[in-house]
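K.L.:
Here you go, sequence then predicted model.
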Amino acid sequence: MDFNSLAADFENSLISMNKNKARSIFKTIEKFEDRIFFIENSVVPALRKIGECWESGETSLAQVYMSGKICEEIIGDFSHEAGMRPAAKPKIGIATLEDHHCLGKRIVSSVVRSAGYHLTDFGHGISALELSKAASEDKTEILLVSVLMLHSALKISELKKFLAASGAKTRIIAGGAPFIFDDSLWKNVGADASGRGAFDAVRLIKEQSERTDA
């Protein structure tokens, strides 16, 4: 089986937002272990590449969003058929802090779930205090925080203080426009990491998970 050819065709199907073609390509892979290999070495890299192309202006936000949704559905169906469950660890949460836009959070959620993680969505327009309570009660280990405006990004420092006061050791990964414009902002507000796009989330989750376990 020519995995390189399949990977290229799969990536093109995502870029063209052709869900049926993407599904048919994945279904040509019959063995369980080959499907796992394809997910790890073709699906996730394809999503990352599409995200990088969006950052350079070569793909649209709609393509990024739909490619994530398509992969989320395909892998979700595969996991269900194989009796697999999303990774229970680390416990991951996501929310849009203060702001009411949801697109960024939806894209990140799709990508993270496509990588096999379970994700608790704490919603949007939520305050720092409300989010800290929800994350503490859920025993969230890694919290993905999306923001659109600078004033919302600055609220992460309050979120960090509320979490610390509750005794939670939740690690915060920040994302959104303010952190792209100022690549040192995440440090200034007390976040543990920040990504430029949705596809950084999976890598950062792995990194922060290793630090949590250490």
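P.N.:
Received, thanks. Residues are numbered from 1 along each chain as shown.

K.L.:
Please make it C-alpha for all contacts and neighbour counts, starting now.
P.N.:
Fine.

K.L.:
what helix or strand does residue 135 sit in?
P.N.:
Element membership for residue 135, per DSSP states H and E: helix 128-137.

K.L.:
Oops, could you answer that again for residue 143 instead?
P.N.:
Assigned by DSSP H and E, residue 143 falls in strand 142-147.

K.L.:
Mind listing what's buried along stretch 49-61?
P.N.:
In terms of neighbour count (16 or more other CA atoms under 10 Å), stretch 49-61 has its buried residues at 50-52, 54, 61.

K.L.:
what's the span of it, first residue to last?
P.N.:
One end of stretch 49-61 to the other measures 13 Å (CA to CA, to the nearest Å).

K.L.:
what about it, distance to the chain center?
P.N.:
Centre-to-centre, stretch 49-61 and its host chain are 16 Å apart (CA atoms, centre = their mean, to the nearest Å).

K.L.:
ok, and here's another one to check against it:
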Amino acid sequence: MIDDDLKCFVRYLLDADEQKAWEFLYSYIIDGKDSLYIFEQVLTPALRYIGYLWEENAISVADEHIASSICHFLMTKYSVVSETGKTNVAKDKPKAMFTCVEGEEHALGLKMVAALFDEYGWDTRLMGSNTPTTDIIAFANRWRPDIICLSLSTVYSIPHLIQTIKALEKLSFNPQIIIGGRVISIYTLDEFISENLKIFKDLTSLNEWLRTNKEHQNKYVTN
């Protein structure tokens, strides 16, 4: 579970109190906490606790949606205040696109992932939730990213994940495929996943991978 401070933060989210929720989050910025800490130690556990409350019938779907909406607001405001993504990089940035698979509505975690890529100097495109496989493929063919990140939070999205992976693996420019999300952190999906994909179960391991690749001359797409 989470501590009392985070429970207060969750209450601000559920009450749609943008001001108090932002003041709570901003206190971590003042204390010098980086994006990884704020995402992994504040927002993620708060969202998981909200999910737990919903599973226990302590809150409604409407409550969960309100809290998620406030979190999206906080993420947008944080990106402006912290100036994430405004790094000095070479003109030809590596490119990464981010999308939830078809049927998957939870995109906040994916938004955090995209923010981390921004901070490491990537050119990013965030497609958000519930993107049809055909549209994912069409955009990928048009933009030709180095990396394609897929997210899923429910087991019901696994068939769409498998379908999307199979389609992406047929792309002629052979992008690196990264998979993450709540389901990945809970279940083992090795039987569904081919060996040439990367799986990250948390933001800490993803951040370490980004940092290591940054130190190796931006050769991001090596396994």
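P.N.:
Done, it's in. Computed from a predicted structure; not experimentally measured.

K.L.:
Got a TM-score for the two of them?
P.N.:
Superposed pair, TM-score by TM-score structural alignment, normalised by the length of structure 1: 0.60. Supporting alignment: 194 aligned residues with a CA RMSD of 4.4 Å.

K.L.:
returning to that earlier point: who are the packing partners of the strand holding residue 143 of structure 1?
P.N.:
Applying 3 or more CA pairs under 8 Å, 6 or more residues apart in numbering; DSSP states H and E, one finds that strand 142-147 of structure 1 makes contact with strand 87-97, strand 171-176, helix 200-213.

K.L.:
Just give me the mean distance for the shortest one relative to structure 2.
P.N.:
Put plainly, it is strand 171-176 of structure 1. Averaged over the aligned pairs, strand 171-176 of structure 1 sits 3.7 Å from structure 2 after superposition, using mean CA distance after the TM-score superposition for structure 1.

K.L.:
And the contacts of stretch 109-127 of structure 2?
P.N.:
35-36, 39, 44, 75, 79, 84-89, 93-100, 128, 151, 181, 203, 207, 210-211, 214 (CA atoms under 8 Å, 6 or more residues apart in numbering).

K.L.:
Derive a ChimeraX selection command for the buried subset of those residues.
P.N.:
Applying 16+ other CA under 10 Å to the contacts of stretch 109-127 of structure 2, the buried members can be selected in ChimeraX as follows:
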select :35,36,39,44,75,79,84,85,94,95,96,97,98,99,100,128,151,181,203,207,210
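
K.L.:
helices or strands next to the helix or strand hosting residue 165 of structure 2 in the packing?
P.N.:
According to DSSP H and E, residue 165 of structure 2 maps onto helix 158-168. Where contact means 3+ CA pairs under 8 Å, 6+ apart, helix 158-168 of structure 2 is packed against helix 133-143.

K.L.:
In strands only, show me the buried residues of stretch 49-61 of structure 1.
P.N.:
In strands, judged by DSSP state E, none of those are found.

K.L.:
Farthest-apart pair in those, please.
P.N.:
Within those, 52 and 61 form the most distant pair, 11.2 Å apart (CA to CA).

K.L.:
hang on, the earlier thing: between the buried residues of stretch 49-61 of structure 1, which is nearest residue 201 of structure 1?
P.N.:
Taking those together and measuring to residue 201 of structure 1 by CA to CA, the closest member is residue 51, at 11.2 Å.

K.L.:
aligned partner of residue 161 of structure 1 in structure 2?
P.N.:
Matched across to structure 2, residue 161 of structure 1 falls on residue 169, judged by TM-score structural alignment.

K.L.:
whoops, residue 171 of structure 1 was the one
P.N.:
Per TM-score structural alignment, residue 171 of structure 1 is aligned with residue 177.

K.L.:
residue contacts, its match?
P.N.:
147-150, 165, 196-198.

K.L.:
Same question for residue 19 of structure 1.
P.N.:
13, 70.

K.L.:
so residue 83 of structure 2, which of the three states?
P.N.:
coil (DSSP: H, G, I helix; E, B strand; the rest coil).

K.L.:
and it, how many neighbours does it have?
P.N.:
11 (other CA atoms under 10 Å).

K.L.:
What of residue 214 of structure 1?
P.N.:
Residue 214 of structure 1 - counted by other CA under 10 Å - has 6 other residues nearby.

K.L.:
Then residue 34 of structure 1?
P.N.:
Residue 34 of structure 1 is flanked by 13 other residues according to other CA under 10 Å.
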